[in-house]
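1. Got a predicted structure plus its sequence, pasted below:
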Amino acid sequence: MRLSSICALIDGEKKEGQQLCLDAKFLRGKSTGEYQQRGKFVHKGDNIILVDGENSGEVFTVPCDGYMGSTFKQLWVSSAMHLPYVLNFILFYKELLRKSKRGAAIPHLNKEIFYSLIIGMPPYREQQRISARIDELSQLFK
C-alpha cells in the first residue's frame, strides 16, 4: 500500500489570537519561542512534518498548542494505522526524503516521492508489536 492511502499533508486550521510559533528551532529546543497573532493552529500531540529546508521529511510531535512554522505541514495518519508504526516508517526513509528534495534556493519535500512510498500494512496488533520492538532496539543504541 502507498503512503498516500494512509497519510495526508494538510495546512492546519487558520486561527487568530496570540499563540507560540512552533518553528524548527523551538521544536529542537534551540529557542524559547516567539509569539505571533495568527497562523495555522495545531494542538499538543499533533504531528507536523518539515516540508521546506535542509531537513525536509523530519517529523515532530507538537509539545504544546500553537501555530506551526511556515515550513511545516500537519501530518494526518489514518486511524486504521498505529501512529508510531507509521512514524518509524517515515524515519526509516528520512535520508531518501532528504536526498530527493526539489528546488534550488529553498529545497522542498518531494511530495510525489513521499506519497509513493510503499508501506506494509500488517494487522494493527502486529503494527504495535513491531513499533514496540523498534523502541526496544533503539534504546540499545543510545
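-> Received, thanks. The structure displayed is predicted, hence computed values, not measured ones. Numbers count the residues shown, from 1 in each chain.
2. From here on, just use CA atoms for contacts and neighbour counts.
-> Will do.
3. how far away is the residue lying closest to residue 26 once chain neighbours are set aside from residue 86?
-> The shortest distance from residue 26 to any non-neighbouring residue, by CA to CA, 6 or more residues apart in numbering, is to residue 33 (5.5 Å). In this view, residue 33 and residue 86 are 28 Å apart by CA to CA, to the nearest Å.
4. Looking at those two, which one has more neighbours?
-> Set residue 33 next to residue 86 and count neighbours by other CA atoms under 10 Å: residue 86 wins out with 21 against 15.
5. Tell me the buried residues in the lengthiest strand in the chain?
-> Criterion DSSP state E: the longest strand present in the chain is strand 13-22. For strand 13-22, a neighbour-count test (16 or more other CA atoms under 10 Å) marks 19-22 as buried.
6. Below is an additional structure, to be compared with the one above:
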Amino acid sequence: MIYNEYSNNITECIGHYTQLPDSWCVIPMQMICSLIDGEKQSGIERINLDVKYLRGERDAKMITYGKYTSANSLLILVDGENSGEVFRTPIEGYQGSTFKQLSINSNVNTDYILQVINLHRKTLRENKVGSAIPHLNKKLFKAIDVPLPPYNEQQRIVNAINIAFKHLDAIMGSL
C-alpha cells in the first residue's frame, strides 16, 4: 500500500493491500508518530519522571531542571533493555534521560497506536543498536507498518482488546 505523502490527511491512502478491507490502509509509523524531546527548563522544581518512578518502584524524586513533560504525555523508553516500552505520565515533570516523548497524530486513536507499538515491542527489543548501552532502533520504529482502519474501527478494536484483557485478568484472578 502506498501512502499519499503529499496529503495532510492520513486517511487518504492509495493502493490496495490484499488482506485488509478496502477502507483500511498500511502506512509507516513515522507518518503517525514522532519522537521528540521536551522543552528544556530550569529553576522550577518538578518530579523526575524516570523509569523507576513511572513503574512505581520508587517514590518521587524532585529535580530543578530537565526536559518538561506535561501530565498525560506519552514517554517511550529509547535507552536500555526495555526499549520500546511506553508510559503515560501521571503528572507533569521532567522526562528521564532514557526517554523521548511520543507524539501521535491527532487523527488516529492513541490507544490503537499504543497497541500496535506493544505488538512490536519484542522486535524492537531484539533489534536495539549501540554497543555500551542498547538504544531503540529508531529507523526500525519509524518503518513499522501500521494497518490503519477508519477511526471508529480503531476504537472498536481497542474496546475488544480491553474486554479480552479483563477476561484474562478474571481468569488469572480465579486460579
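-> Good, I have the coordinates. All of these numbers come straight from a predicted model, not from anything done at the bench.
7. Tell me where the second structure has strands.
-> Shown for the second structure, the strands assigned by DSSP E span residues 2-3, 13-14, 25-28, 33-36, 39-49, 62-69, 74-77, 86-88, 93-95, 99-104, 145-148.
8. Please pull up the equivalent of residue 120 of the first structure in the second structure.
-> The alignment partner of residue 120 of the first structure in the second structure, by TM-score structural alignment, is residue 147.
9. If you could redo that for residue 56 of the first structure, that was the one I meant.
-> When the second structure is aligned by TM-score structural alignment, residue 56 of the first structure is paired with residue 83.
10. Now do the same contact list for that match.
-> Counting by CA atoms under 8 Å, 6 or more residues apart in numbering, residue 83 of the second structure touches 76-77, 121, 124-125, 128, 134-136.
11. quick one: contacts for residue 113 of the second structure?
-> Counting by CA under 8 Å, 6+ apart, residue 113 of the second structure has contacts residue 104.
12. Identify all contacting residues around the longest strand of the first structure.
-> Counting by CA under 8 Å, 6+ apart, residues outside strand 13-22 of the first structure touching it are 33-42, 62, 65-69.
13. biggest separation within those residues, which pair?
-> 37 and 62 (18.6 Å; CA to CA).
14. Tell me which of the two has more neighbours.
-> residue 62 (19 against 12).
15. My guess is that one contacts residue 41. True?
-> No - contact criterion CA atoms under 8 Å: residue 62 of the first structure and residue 41 do not qualify, at 10.8 Å.
16. contacts for whichever helix in the first structure runs longest?
-> In the first structure, ranked by residue count with DSSP state H as the criterion, the top helix is helix 124-140. Helix 124-140 of the first structure has contacts (CA under 8 Å, 6+ apart) with 80-82, 84-85, 88, 121.
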